[in-house]
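with the input below, show me the fold.
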Amino acid sequence: MAGHAVYDLFVIGGGINGCGIARDAAGRGYGVALAEAKDFASGTSSAATKLIHGGLRYLEHYEFRLVREALMEREVLWAMAPHIIRPMRFVLPYHKGGIRPAWLIRLGLFLYDHLGGRKLLPATRSLDMRRDPAAKPLKPLFTKAFEYSDGWVDDARLVVLNARDAADKGADIFARTAVVSARRENGVWVIGLRKDDGTASEVRARMLVNAAGPWVDHVLAEALGRNDVHNVRLVQGSHIVVRRKFDDPRAYFFQNPDNRIIFAIPYENDFTLIGTTDRDYTADPRKAAISSEEISYLCRAASEYFAEPVREEDIVWTYSGVRPLFDDGASKAQEATRDYVLKVEGEDGNAPLLNVFGGKLTTYRRLAEHALEKIGEAIGEKGKPWTAGSHLPGGGFVPTAYEAQVTSLKAKFGFLGDAHARRLVRLYGTLAADMLGNARSLDNLGRHFGGDLYECEVRWLMAREWARSAEDVLWRRTKRGLYLSREEAAALDDYMAGIAASSAA
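Take a look at the predicted model:
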């Protein structure tokens, strides 16, 4: 099972932070392994609002370091993965008597424009909502708005592409493999693993990284035998997806009377994503699901702005995740710090442990660089920081050249419809042509599972991206679950189970 007698680094957790650290470390020449108990991004990292953003509202809590770092990362990440990340403009409607005065919003947006070394993203501007098309879906009381830039990301794909690149750079990636024990022995970690088929094994590593997200304290308690640990505050965030509420490509930033904010974002062409909520959570993170209260809250909050109310019967999908925020003692869930904290134990060289608390999608690459600084101090440096100018798999094109990629793919595969070609470039970038291979017609793509999902793509995801079930494909690797029926999804599950069984035999 293991590719090294003793790894330099063993990472627990296949979310964005774990996969980002594994990729950075493997690229520097460390011997790396990573274990994820379930599927990649099956926890917090696929349940985000899917933004690459500075965090405009974090300025209210004086988190200037975090906001500046996040703002600087927006264009770095866009250049690194222009297929799965794209710029997006956000419209913040304003009316007199609102929660925040206009001068405060202007000040926040001025800082937002100037803190982070913005080069390609357009600057903030004011909108006259009596003339701007952004006013069309909103109630007429909004005569003014502010428009600013941030970014959109396919969160689950960001995770799996980091895992893929880590593997391409030599890391051993163990999917659906739980860490059941970890003990120090003769100056190294002995790590007990159990695959989901029950197969058990042990590996050794000089250093252990606990990047288990909401389960970071669970790992300390169950695998390392630590009792009474409480480093993270679990905060639930839920989202609803409804049929498209507006045609404008811009997203909306809505301020609620309770001082919270929600976003309404164009989603997968035909839908609108609305979220998120913020409430403390104490149950099993795997069982996080939207509550009826959260559904009512999101519908009510969005309906304060939209001329046509958002009704519960409009909802086509919901998802919910648990953010593991570092417990800084904040009184309210929405006030808890979104910054990350890295803590090393055992720096005397006796099998050190790095615990990763908190973090967000936007700052994952910088978190990994800071983690590698601590890893270098603990077990010796290898290589230099390298990810800032790198590309994730499929991302090797100029950020503004997405349309050129679509045109090229359609020219090579003339049978592809425009929407199909755009989706494939959005997911796979320059690798879309590799996936399609020598296909000359839709029939060459193999079995049709529904929508524009074909056997060719499913096999690619199984072979290269560790997909094993219909859920992996439909809700994490792609979002085709929004388009396939239950019967089609079940047929896909049966097909993938058959492929997995035949390959195991």
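
alpha carbons only for contacts and neighbour counts from here, please
Noted.

strands along the stretch 151-300 of the chain, start to end?
All strands of the stretch 151-300 of the chain, identified by DSSP state E, counting those that start in this stretch, fall at 172-174, 177-185, 188-195, 200-210, 232-243, 251-255, 261-267, 271-275, 279-280.

now do the buried residues in the second one.
This points to strand 177-185. Thr177, Ala178, Val179, Val180, Ser181, Ala182, Arg183, Arg184 (16 or more other Cα atoms under 10 Å).

a markdown table for these, including distance to Ala411?
Compiled in a markdown table, the buried residues of strand 177-185 are given as follows (distance: Cα to Cα, whole Å):
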| residue | distance to Ala411 |
| --- | --- |
| Thr177 | 42 |
| Ala178 | 45 |
| Val179 | 47 |
| Val180 | 50 |
| Ser181 | 53 |
| Ala182 | 53 |
| Arg183 | 56 |
| Arg184 | 57 |
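
between these, which is nearest Asp434?
Nearest to Asp434 among the buried residues of strand 177-185 is Thr177, at 29.1 Å by Cα to Cα.

ok, Ile16 - contacts?
Ile16 makes contact with Ala41, Ser45, Leu158, Val159, Asn162, Leu361, Tyr364, according to Cα atoms under 8 Å, 6 or more residues apart in numbering.

which one of those residues is nearest to Asp24?
Looking across the contacts of Ile16 and measuring by Cα to Cα, the closest to Asp24 is Asn162, at 9.0 Å.

and for the closest one, the neighbour number?
Using other Cα atoms under 10 Å, Asn162 has 25 neighbouring residues.

wait, it touches Asn17, no?
No. Using Cα atoms under 8 Å, Asn162 makes no contact with Asn17, being 9.6 Å away.

just checking, next helix/strand downstream of the helix or strand hosting Arg68?
Secondary structure assignment for Arg68, by DSSP states H and E: helix 64-80. Using DSSP H and E, the helix or strand that follows helix 64-80 in sequence is strand 85-94.

ok so, going back, now the angle from the helix holding Arg68 to strand 85-94?
With axes from the mean of the first three to the mean of the last three Cα atoms, to 10 degrees defining the directions, helix 64-80 sits at 130 degrees from strand 85-94.

and this one, please, so the two structures can be compared:
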Amino acid sequence: MKKLSMHHRDEIYKDMKTTSLDILVIGGGITGAGILLDTVSRGLKGALIDMQDFGAGTSSRSTKLVHGGLRYLKQLEIKMVSEVGKERAIVYENAPHVTRPEWMLLPIYKGGTFGKFSTNLGLWFYDYLAGVKKEERRKMLTIEETLTKEPLLKKEWLKGSGYYVEYKTDDARLTLEVIKKAVALGGNALNYAKVIELLYEEGRVVGIVVEDQLNGEMHRIYANKIINATGPWVDQIREFDKSKGGKTLHLTKGVHLVFSQKRFPLNQAIYFDTPDGRMVFAIPRSGKTYVGTTDTSYDASIKDPRMTKDDLNYLIKAVNYMFPSIELTENDVESSWVGLRPLIHEDGKSPSQISRKDEIFNSDSGLISMAGGKLTGYRKMAENVVDLISKDLGHNIDKSRTKYMTLSGGEVGGSKGFEIFLEDKINQGISYGLSHQQSKELVYRYGSNVDNVLSEYRKFQTLKEGIDPFIFAMLRYGIDNEMICTPSDFFIRRSSALFFNIDFVNKHKDSVISFMSDEFQWTIEEKEKHNEELLRDIYYTKQPVE
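Okay, the predicted model is just below:
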């Protein structure tokens, strides 16, 4: 079985170059990951490359919800709500360790976006369209029941609330689990591999030139079909292809702020009105509360989007409006992240009004580009695009098999079996010397792959000096199975620590960098470069750009 190992990069390049690939995906976010899995699960030869780490763009910077988009009912996007609503349950069953139900409170205020009748009707319709199972269907709560659920809510003009289920996830790890499953089925994937040129024969795109971002080496990789699933970078690849005519992307920016639960002790996930009539989430998670998102047009750096003072003030004002007793200030922000949405431009529409539907562009050269869409619908998007190009590949191709396909780490007996699995593995971790919290964290992060991490912990807990064995176990597993290449890969995409446990990052960053430097035999200059990159990422989470 193939492994997504940092130490196998040369072998992976060789395999990509010598295999007769059916499909080559540019872009290692959730869309590209889904396409790779759909490809190889049908018996086709597939590969994927990304110029950054897997999920480093939009797919690690979302609101971290696998949700159906209740607000899209208001825009009458019935088909999209129905499709992605049903996909929520599929994602949950296939990866219950990184996706789980979250009851959401939708407070109803006099003069607010949703009235009592419209909320009741909307949530009922939402349940119907999404095929929500009985125990997760919406409830309508009184004022008293609402305030019992969340005492911090503004009491003035409160009329009650709707109570319904969404699904929270770790978006970066969900992306990674999809890629790992694809690799286990015979696919290939590489991060830090940047496309610098498209290759053509008789006007048809047949390959790419890749520059490895770690060592500068150049590689030529060929495939029957090339799919551009680069999210915010879709139009840049289309420019390489000279096919950026017609519809183009409209990038919008979404900012999220993270607060300590000590400062913002939220009991209950809330979906609430802002003073300007938008809707924002406030969600408790891992001892923190995070709030988001903004929705504004964006035209600055795609690689390093930053929040502004206006973004910061907007979200703090929204929180203090709905939770007036806590009186947050910008000094209370522990961390933040900024994501870009690659939407399809629509004349005359504001960022919040632009449809989140996905779209496929097929250029004269044969380059396929995908844009738009939501994290929740990644599996169906992948199925659709592989269906579309199957005839062009020239042989009989099976239908998609991913609907009931367990992702990497998901072999836990489905959502019902996960609770038993969780308890068993927590007890096992405790017996090895881990705390209850550490054991729980590992199970939610790695699912059925946790045995490999626990094995590393036991093997090295007394042998490795200078680094905590808990950290070492995750690093060792991540380097060998999740292609960790940089400290930022570990602290951001593999563990989410930069967002939800900044103290953990500050405490362990030096030992992690030293370990990785020894592991990869970095020069002094390379070690300093990676240290500066991590320090920059830490700085960006705290400081808005003026």
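
output the residue interval of the second structure matched by the helix holding Arg68 of the first structure.
Counting by TM-score structural alignment, helix 64-80 of the first structure pairs with residues 78-94 of the second structure.

quick one: that stretch to the first structure mean distance?
Following the fit onto the first structure, the mean deviation recorded for stretch 78-94 of the second structure is 0.6 Å by mean Cα distance after the TM-score superposition for the first structure.

which parts of that stretch are buried?
Neighbour counts over stretch 78-94 of the second structure (16+ other Cα under 10 Å) mark 80-94 as buried.

and of those residues, the nearest to Thr18 of the second structure?
Using Cα to Cα, these come closest to Thr18 of the second structure at Asn94, 32.2 Å.

for that closest one, give its distance to Gly417 of the second structure.
The gap separating Asn94 of the second structure from Gly417 of the second structure is 12 Å, by Cα to Cα, to the nearest Å.

identify the contacts common to the two.
Joint contacts of Asn94 of the second structure and Gly417 (Cα under 8 Å, 6+ apart) do not exist.

spatially nearest residue to the aligned partner of Arg184 of the first structure in the second structure (excluding sequence neighbours)?
Alignment note: Arg184 of the first structure maps to Tyr200 in the second structure; criterion TM-score structural alignment. Leaving out its chain neighbours, the residue that sits closest to Tyr200 of the second structure by Cα to Cα, 6 or more residues apart in numbering is Val206, at 5.3 Å.

the one you found reaches Lys225, doesn't it?
Yes. Using Cα under 8 Å, Val206 of the second structure is in contact with Lys225, at 7.0 Å.

what number of residues lie near the corresponding residue of the first structure for Phe504 of the second structure?
Using TM-score structural alignment, the partner of Phe504 of the second structure in the first structure is Leu484. When neighbours are defined as other Cα under 10 Å, Leu484 of the first structure has 18 of them.

where's Leu484 of the first structure relative to Ala490 of the first structure, distance?
With distances taken as Cα to Cα, Leu484 of the first structure is found 10 Å from Ala490 of the first structure.

ok, now Ile105 of the first structure?
To Ala490 of the first structure, Ile105 of the first structure is 48 Å away according to Cα to Cα.

related to what we said a few turns ago, which residue is the nearest non-sequential neighbour of the match of Phe504 of the second structure?
Distances taken as Cα to Cα, 6+ apart put Gly450 closest to Leu484 of the first structure, at 5.7 Å, once the chain neighbours are dropped.

what about the one you found, neighbour count?
Residues lying near Gly450 of the first structure (other Cα under 10 Å) number 17.

one more: Ser118 of the second structure?
Look at Ser118 of the second structure: counted by other Cα under 10 Å, it has 12 neighbours.

does the aligned residue in the first structure for it belong to a helix, a strand or coil?
Matched across to the first structure, Ser118 of the second structure falls on Leu104, judged by TM-score structural alignment. With DSSP: H, G, I helix; E, B strand; the rest coil as the basis, Leu104 of the first structure sits in helix.

ok, now how distant is Leu104 of the first structure from Gly98 of the first structure?
11 Å.

one more: Ala251 of the first structure?
Taking Cα to Cα, one finds Ala251 of the first structure at 19 Å from Gly98 of the first structure.

looking at those two, which has the bigger crowd around it?
Neighbours per residue (other Cα under 10 Å) separate Ala251 of the first structure from Gly98, with Ala251 holding more: 23 against 12.

ok, that one touching Arg89?
Yes. Taking contacts as Cα under 8 Å, Ala251 of the first structure lies within contact range of Arg89: 6.3 Å.

center of the first structure, which residue is that?
Asp155 (2.7 Å; Cα atoms, centre = their mean).

so what's whichever residue in the second structure pairs up with it up against?
Using TM-score structural alignment as the criterion, Asp155 of the first structure maps onto Asp171 of the second structure. When contacts are counted by Cα under 8 Å, 6+ apart, Asp171 of the second structure touches Ser59, Ser60, Arg61, Ser62, Lys64, Leu65.

how about the nearest residue to the third one, chain neighbours excluded?
In this case it means Arg61 of the second structure. Nearest residue to Arg61 of the second structure, sequence neighbours excluded (Cα to Cα, 6+ apart): Gly339, at 4.6 Å.

which residues does the aligned residue in the first structure for the one you found contact?
Mapped onto the first structure by TM-score structural alignment, Gly339 of the second structure lines up with Gly321. Each residue near Gly321 of the first structure by Cα under 8 Å, 6+ apart is listed here: Gly43, Thr44, Ser46, Ala47, Ala48, Gln236, Gly237, Ser238, Pro285, Ala288, Ala289.

how about a cut-off of 7 Å?
Residues counted as contacts of Gly321 of the first structure (Cα atoms under 7 Å, 6 or more residues apart in numbering) are Gly43, Thr44, Ala47, Gln236, Gly237, Ser238, Ala288.

make a markdown table out of those residues and add neighbour count.
As requested, the contacts of Gly321 of the first structure are arranged in a markdown table below (neighbours: other Cα atoms under 10 Å):
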| residue | neighbour count |
| --- | --- |
| Gly43 | 27 |
| Thr44 | 26 |
| Ala47 | 23 |
| Gln236 | 24 |
| Gly237 | 25 |
| Ser238 | 25 |
| Ala288 | 19 |
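
show me which pair in those is furthest apart.
Gly43 and Ser238 (12.7 Å).

re the thing from before, surely the match of Phe504 of the second structure is within a helix?
No. Assessed by three-state DSSP, Leu484 of the first structure does not belong to a helix; its assignment is coil.

distance of the residue opposite Ala48 of the first structure in the second structure once aligned from Phe499 of the second structure?
The equivalent of Ala48 of the first structure in the second structure is Ser62 (alignment by TM-score structural alignment). From Ser62 of the second structure across to Phe499 of the second structure, the span is 12 Å (Cα to Cα).

right, I'll leave it there.
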